[in-house]
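**Student:** no sequence on this one, just coordinates:
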């Protein structure tokens, strides 16, 4: 791909994320980091897309966004999800979801048995891609936050139950 296409995509990923961030009413001080995280995550997705497919490239982009959101949260004194959620929304597979629903509608009104198998195959393929990309987005955003949380499970104190004692 040409470098101008990457710059254009970079701007569109960041702009879409900032638009959703404004829609979610995030603090103004978080808009620049959201733009940068969405742009970097989207470019990582586009760079790896031809080599490892849409699911794993989305996972890599979302892991980067998840990691960057932790660092941005410390610098901007906001929760990491304020940065991560608007930044990953441009990665949601809307086209695959649209064609899945369109396939379901075609299946409901299909009267030609010769076309049924192809429509069913396309619908299941698009639905599977949608599901797996959404799972990759969820895992990619949440895994860095889960792995780098402040308090480990060993430090959590659970009071012991005293059975039989009043």
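**Tutor:** Structure's in. What do you need? Worth saying up front: this structure is predicted, and the values here are computed from it rather than measured. Numbering: from 1, shown residues only.
**Student:** CA only for contacts and neighbour counts going forward, please
**Tutor:** Will do.
**Student:** for residue 26, see how far away the most centrally placed residue in the chain is.
**Tutor:** What sits nearest the mean C-alpha location of the chain, by C-alpha atoms, centre = their mean, is residue 137, with 3.1 Å. Separation of residue 137 from residue 26 (C-alpha to C-alpha, to the nearest Å) stands at 21 Å.
**Student:** just the helices in the protein please.
**Tutor:** 3-23, 31-76, 80-88, 94-108, 113-147 (DSSP state H).
**Student:** tally of neighbours for the residue lying closest to residue 37 once chain neighbours are set aside?
**Tutor:** Leaving aside its chain neighbours, residue 37 sits nearest to residue 65 (5.6 Å; criterion: C-alpha to C-alpha, 6 or more residues apart in numbering). By other C-alpha atoms under 10 Å, the residues close to residue 65 number 31.
**Student:** quick one, what contacts residue 65?
**Tutor:** By C-alpha atoms under 8 Å, 6 or more residues apart in numbering, the contact list for residue 65 reads 37, 38, 40, 41, 84, 87, 88, 140, 141.
**Student:** could you measure from the first one over to residue 97?
**Tutor:** Using C-alpha to C-alpha, one obtains 24 Å as the distance from residue 37 to residue 97.
**Student:** of the two, who's got more company?
**Tutor:** Using other C-alpha under 10 Å, the more surrounded residue of residue 37 and residue 97 is residue 37, with 29 against 18.
**Student:** want to compare, so here's the second one:
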């Protein structure tokens, strides 16, 4: 495991998260926390990928970390949790898989050879399903922690007690 490469990816993911936060016009007091949450969530995803856990499960774990960290950050920075979660999640969206699926669909319309069509069809479906399941894991990874924490309001959660457990 190359920890320096992992740290570099975290730095760039944090920068991308802050970039999207600025684009969404979030309050300035939240930018540092968004950077940290995006970097940690992305680094956890890439760490699990280096352990060959699997792309979907790695993405789910990174998104879950972002979800739980957003809830804690919402308490300290007095902003809604989605203010922290959305900009931190956007750099983890699977653009390459979606792009390859769309290009594959366009190529399928022009392909005449049945053997090449079959190969291209399965590659296109694989890329499309990969993009779909990654997006679903991102959504579930953020939604589940927020639904769990919804039993009580964020103001009643004592982060010190959560961190002690």
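**Tutor:** That came in fine, so what should we check first? Keep in mind it's a predicted model, so treat the numbers as computed, not measured.
**Student:** thinking again about what came up before, which of the helices of structure 1 sits most buried?
**Tutor:** With neighbours taken as mean count of other C-alpha atoms under 10 Å, the helices of structure 1 reach their highest mean count in helix 80-88, at a mean of 26.
**Student:** have a look at how far, on average, it is from structure 2.
**Tutor:** Overlaying structure 2 shows helix 80-88 of structure 1 at a mean distance of 0.3 Å from the equivalent residues (mean C-alpha distance after the TM-score superposition for structure 1).
**Student:** other residues contacting that helix?
**Tutor:** Residues outside helix 80-88 of structure 1 that contact it (C-alpha under 8 Å, 6+ apart): 14, 17-18, 20-21, 26, 30, 33-35, 37-38, 41, 62, 65-66, 69-70, 72-73, 137, 141, 145.
**Student:** could you rerun that using 7 Å?
**Tutor:** With contact meaning C-alpha atoms under 7 Å, 6 or more residues apart in numbering, helix 80-88 of structure 1 is reached by 17, 20-21, 26, 30, 34, 37-38, 62, 65-66, 69-70, 73, 141.
**Student:** now residue 9 of structure 2, nearest residue through space, not along the chain?
**Tutor:** Distances taken as C-alpha to C-alpha, 6+ apart place residue 43 nearest to residue 9 of structure 2, at 6.8 Å, with adjacent residues excluded.
**Student:** just residue 32 of structure 2 next, same as before
**Tutor:** Leaving aside its sequence neighbours, residue 32 of structure 2 sits nearest to residue 18 (C-alpha to C-alpha, 6+ apart; 7.9 Å).
**Student:** that older thread, of all the contacts of helix 80-88 of structure 1, which comes closest to residue 9 of structure 1?
**Tutor:** Among the contacts of helix 80-88 of structure 1, residue 38 lies closest to residue 9 of structure 1 (C-alpha to C-alpha), at 10.5 Å.
**Student:** and the counterpart of that closest one in structure 2, how far is that from residue 71 of structure 2?
**Tutor:** Here residue 38 of structure 1 is matched to residue 38 in structure 2, going by TM-score structural alignment. Separation of residue 38 of structure 2 from residue 71 of structure 2 (C-alpha to C-alpha): 14 Å.
**Student:** now do residue 81 of structure 2
**Tutor:** For residue 81 of structure 2, the distance to residue 71 of structure 2 equals 5 Å [C-alpha to C-alpha].
**Student:** residues touching the closest residue to residue 56 of structure 2 other than its chain neighbours, list them.
**Tutor:** Spatially, and ignoring its direct neighbours in sequence, residue 56 of structure 2 is nearest to residue 134 (5.5 Å; C-alpha to C-alpha, 6+ apart). Counting by C-alpha under 7 Å, 6+ apart, residue 134 of structure 2 touches 56, 59, 94.
**Student:** next one: the second one from residue 133 of structure 2, what distance?
**Tutor:** With distances taken as C-alpha to C-alpha, residue 59 of structure 2 is found 10 Å from residue 133 of structure 2.
**Student:** circling back: what does the residue nearest to residue 32 of structure 2 align to in structure 1?
**Tutor:** Using TM-score structural alignment, residue 18 of structure 2 pairs with residue 18 in structure 1.
**Student:** re earlier: check the gap between the residue nearest to residue 56 of structure 2 and residue 109 of structure 2 for me.
**Tutor:** Counting by C-alpha to C-alpha, the gap from residue 134 of structure 2 to residue 109 of structure 2 is 26 Å.
**Student:** understood, closing this out.
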